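>>> Would you be able to build a 3D model of this:
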Amino acid sequence: MLKFLRNERLPLHLMLLPSLAILAVYSYWPMAGIVIAFEKYIPTKGIFGSPWVGWRNFEYLFNLPDTKRVFVNTLLIASMKIIAGLIVPIFVALLLNEVRKTMFKRTFQTLVYLPHFLSWVILGGILIDLLSPSNGLVNQTLGIFGVQPIFFLGDNNWFRFILVSSDVWKEFGFSTIVYLAALTGINPTLYEAASIDGANRIRQMWHVTLPGIMPIAILMVTLSIGNVLNAGFDQIFNLYSPPVYESGDIIDTLVYRLGILQSQYGLATAVGLLKSTVSLIMIACSYFMAYRFANYRIF
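Sure, this is the predicted structure:
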């Protein structure tokens, strides 16, 4: 005991206690509420007094007409965001890597990084004003060219595109900085050797730069697989409406409507538990792939 108290690392371990306490209280203790997924939960009776229904909530979930549509929308929107969130930052990082004026490069990095710090409550209001069919700037500009007003946020043909494009606009600055940092790790002699062999800037980019950042790109993709069922509740909640449920309704918005608006707590918990289980499997697979293809380890 005295040896442990005299350990030089003891202060460091003690510093972890507040974090562990917060993790236990806010992350692990609430997991006891998972039992609600197997009950017909009645708030006045509590978890221990509500009647047990077993797998009935899950059976009812899979019989809902909206279940398939919601899961398809979630997978589709999340996959589109992952793909676009990979291509755009790499493209921008490659272009910035060719810029030689440091001031312009740093200014551009700062400008594209700023939206990352804004919440979707603010950005949602901005998008609603910009895309308004009556007085939005986008429709007013299209009207100059004779295009009829488009209800972007109320049209199922446009809604997914708006979700993906606005999410990429908000987040690509952060990912661009990651790839720019990866570019600094490429050995400059590789460019000199390619130049001596007659490679122009395009070929140097294709044969030196892209292979140099490919491990980071693989790592980013594999880690994002774990979030394939997280299509962005805060974004969609601030932008969607009943007319676009067909194309924009996802698992999290379904849970919100079932649990908060309709007070079907057991069913909402069942949906959340199913999503968490699938996400856990996907995260485990993504970390295995990150270790397998990018040599990335957590421990």
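>>> Going by C-alpha atoms from here, please, whenever you check contacts or count neighbours.
Will do.
>>> For I236, give me its contacts.
Listed by CA atoms under 8 Å, 6 or more residues apart in numbering, the contact partners of I236 are 163, 248, 253.
>>> Heading C-terminal from the helix or strand containing the first one, find the next helix or strand.
Take DSSP states H and E as the rule and L163 turns out to sit in helix 156-183. Towards the C-terminus, the helix or strand next in line after helix 156-183, according to DSSP H and E, is helix 188-196.
>>> got the buried residues for that next one?
Counting neighbours by 16 or more other CA atoms under 10 Å, one finds that the buried residues in helix 188-196 are 191, 194.
>>> CSV for the contacts of I236, including distance to L219 and neighbour count?
Supplementary listing: the contacts of I236 in CSV, determined by distance: CA to CA, whole Å; neighbours: other CA atoms under 10 Å:
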residue, distance to L219, neighbour count
L163, 24, 21
G248, 28, 27
T253, 29, 19
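>>> Is it possible to get JSON lines of these that adds distance to I128?
Conversion of the contacts of I236 to JSON lines gives the following (distance: CA to CA, whole Å):
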{"residue": "L163", "distance to I128": "12"}
{"residue": "G248", "distance to I128": "16"}
{"residue": "T253", "distance to I128": "19"}
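>>> Over to N135. Which of the three states is it?
In three-state terms, and counting by DSSP: H, G, I helix; E, B strand; the rest coil, N135 is coil.
>>> Any buried residues in stretch 128-147, and which?
Going through stretch 128-147 with 16+ other CA under 10 Å, the ones that come out buried are 131-133, 136, 138-140.
>>> Check stretch 87-99 too.
If you call a residue buried by 16+ other CA under 10 Å, then stretch 87-99 has these buried ones: 88-90, 92-94, 96-97.
>>> can you give me the offset of that stretch from its chain's centre?
Put simply, stretch 87-99 sits 21 Å off its chain's centre (CA atoms, centre = their mean, to the nearest Å).
>>> Kindly report the same for stretch 267-285.
Average the C-alpha atoms of stretch 267-285, do the same for its chain, and the two points are 16 Å apart (CA atoms, centre = their mean).
>>> which SSE is the residue nearest to F172 when sequence neighbours are not counted in?
Sequence neighbours aside, P89 is the residue nearest to F172 in space, at 5.3 Å (criterion: CA to CA, 6 or more residues apart in numbering). With the criterion set as DSSP H and E, the secondary-structure element containing P89 is helix 67-97.
>>> do the same with G198
Short version, using DSSP H and E: G198 is in no helix or strand.
>>> Next, the second sequence, to be compared with the first:
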Amino acid sequence: MKSHAEAPINRKPDISRKANKKNLWKRIWEHRIFYLFLLPGVIWFFIFSYIPMYGITIAFKDFNFAQGIFGSPWAGLKYFKQFFDYYQSGEIIRNTLIISLLKLIIGFPMPIILALMLNEIRFPKFKKTVQTISYLPHFISWVVVVTLMQRMFTPYGGPVNEIIAALGFDKVQILGNIKYFYQLIILSDIWKGVGWGAIIYLAGISGIDPQLYEAAKMDGANRFRQMWHVTLPSIRGIMVILFILACGGIMSVGYEQLLLLNTPSTASIGTVLDVYVIKAGLEQGRFSYAAAVGLFQGLVGMILIITANQISRKVNETSLW
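Predicted coordinates for the structure are as follows:
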């Protein structure tokens, strides 16, 4: 004999879950044409991004060409330990973080400022001209950019040093000078990417409801107040998303720029993980070692982007997922 009545089983959550799943597949079927447009992109990412991910196992193997990835013997964490035991590993990580943070702190707001300034221009032709000129450097190779910098800053007939000499000052060796290295890195990066980054913010600004500006005008807001209280809050979501993505790239500063601008005289502050991985893998043929360092970069970047996303979700309810 039972001492108490059994509690009834509540099956409503199971029913609602099944109903939601059924509705999801129903919606997918209804919009199947649009999903077919996504199919080529999904296949491309699967073939060229996900299948090659098996290659990261090289970081845990003594890789050689004769045996291949599958036949090479396992080495465990041998190459990770080698990197952290390397006497310059701390310096390389420090240089990477310093340059990345400088680019993030100084460079991240620049496309926002440019987009706001372009949005205030009331002459369409002039606005399009400025926008075109500002984003064209994005398509110029770093090889060309650094070559232009060498021609401009050389003390042997370069226009910058000629102007300095005309003003009565001594000519300065700017490139390869540790004193000006960070400034050249940050300014050239901003010049090359600011116009391209501003396009995203301009697209967001173009979607703002004009009635918001009309309401602000009725409340007596001038152009600056409209920008501060209408434009910026309206693109805050875009700013947060791009900042989260930028946080994920803190451990990667771009190897082309640093590879070309870094010299033996600036190696103490210019040697970063990206350049170190390229040199270890391609120049020295230490593929497993380079893969281990690259995997370390990726893991740190993943942790940073997940952390930034979680903080953003809690603070302002904006996140990637």
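>>> element containing the alignment partner in the first structure of V130 of the second structure, please.
For V130 of the second structure, the aligned residue in the first structure is F108 (criterion: TM-score structural alignment). Under the criterion of DSSP H and E, F108 of the first structure resides in helix 102-113.
>>> need the next SSE after that helix, C-terminal direction.
Next in sequence after helix 102-113 of the first structure, counting helices and strands by DSSP H and E, comes helix 120-130.
>>> That next one maps to which residues in the second structure?
Taking TM-score structural alignment, helix 120-130 of the first structure hits residues 142-152 over in the second structure.
>>> hang on, the earlier thing: for the alignment partner in the second structure of the residue nearest to F172 of the first structure, list the residues it contacts.
P89 of the first structure maps onto P111 in the second structure, with residues paired by TM-score structural alignment. Each residue near P111 of the second structure by CA under 8 Å, 6+ apart is listed here: 194-198, 201.
>>> what packs against the helix or strand hosting I241 of the second structure?
According to DSSP H and E, I241 of the second structure maps onto helix 236-248. Secondary structure elements in contact with helix 236-248 of the second structure, counted by 3 or more CA pairs under 8 Å, 6 or more residues apart in numbering; DSSP states H and E, are helix 287-316.
>>> mind running it again at 10 Å?
If you count contacts as 3 or more CA pairs under 10 Å, 6 or more residues apart in numbering; DSSP states H and E, helix 236-248 of the second structure packs onto helix 89-102, helix 109-120, helix 181-206, helix 287-316.
>>> what distance separates it from the centre of its chain?
Between the centre of helix 236-248 of the second structure and the centre of its host chain there is 9 Å, according to CA atoms, centre = their mean.
>>> can you list the residues that contact that helix?
The list of residues contacting helix 236-248 of the second structure from outside it, by CA atoms under 10 Å, 6 or more residues apart in numbering, reads 100-101, 103-104, 108-109, 112, 197, 200-201, 204, 232-233, 249, 252, 297-313, 316-320.
>>> Provide the count of other residues in contact range of G207 of the second structure.
By other CA atoms under 10 Å, 10 other residues sit near G207 of the second structure.
>>> before we move on, what about S89 of the second structure?
For S89 of the second structure, the tally of surrounding residues (other CA under 10 Å) stands at 16.
>>> corresponding residue for it in the first structure?
Aligned by TM-score structural alignment, S89 of the second structure pairs with T67 of the first structure.
>>> re the thing from before, could you dump the buried residues of stretch 87-99 of the first structure to a markdown table with distance to R257 of the first structure?
As requested, those are arranged in a markdown table below (distance: CA to CA, whole Å):
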| residue | distance to R257 of the first structure |
| --- | --- |
| V88 | 33 |
| P89 | 34 |
| I90 | 37 |
| V92 | 38 |
| A93 | 40 |
| L94 | 43 |
| L96 | 44 |
| N97 | 46 |
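>>> Now for the closest residue to N238 of the first structure other than its chain neighbours: which residues touch it?
Once flanking residues are discounted, N238 of the first structure sits nearest to G124: 5.6 Å by CA to CA, 6+ apart. Residues touching G124 of the first structure, when contacts are defined by CA under 10 Å, 6+ apart, comprise 130, 166, 234-240.
>>> among these, which ones are buried?
So, by 16+ other CA under 10 Å, the buried ones in those are 166, 235-240.
>>> Can you tell me which of those is nearest N7 of the first structure?
Top of the list for closeness to N7 of the first structure, among these and by CA to CA, is Q235 at 48.1 Å.
>>> Just to check, the closest one is in contact with S119?
Yes: Q235 of the first structure sits in contact with S119 when judged by CA atoms under 10 Å, with a separation of 8.8 Å.
>>> quick revisit: quick check: closest non-adjacent residue to the match of S89 of the second structure.
If you skip the residues right next to it in sequence, T67 of the first structure has L61 as its closest partner in space, 6.8 Å away by CA to CA, 6+ apart.
>>> And the residue nearest the centre of the second structure, how close does it get to L259 of the second structure?
Of all residues in the second structure, the one closest to the mean position by CA atoms, centre = their mean is A246, 4.1 Å from it. For A246 of the second structure, the distance to L259 of the second structure equals 21 Å [CA to CA, to the nearest Å].
>>> Which of the contacts of P111 of the second structure are conserved in the first structure?
Contacts retained in the first structure from the contacts of P111 of the second structure (both residues aligned by TM-score structural alignment, their matches' CA atoms under 8 Å), given in the numbering of the listed structure: 194-195, 197-198, 201.
>>> TSV please, covering these and showing neighbour count.
Putting those into TSV (neighbours: other CA atoms under 10 Å) gives the following:
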residue	neighbour count
V194	23
G195	24
G197	22
A198	23
Y201	22
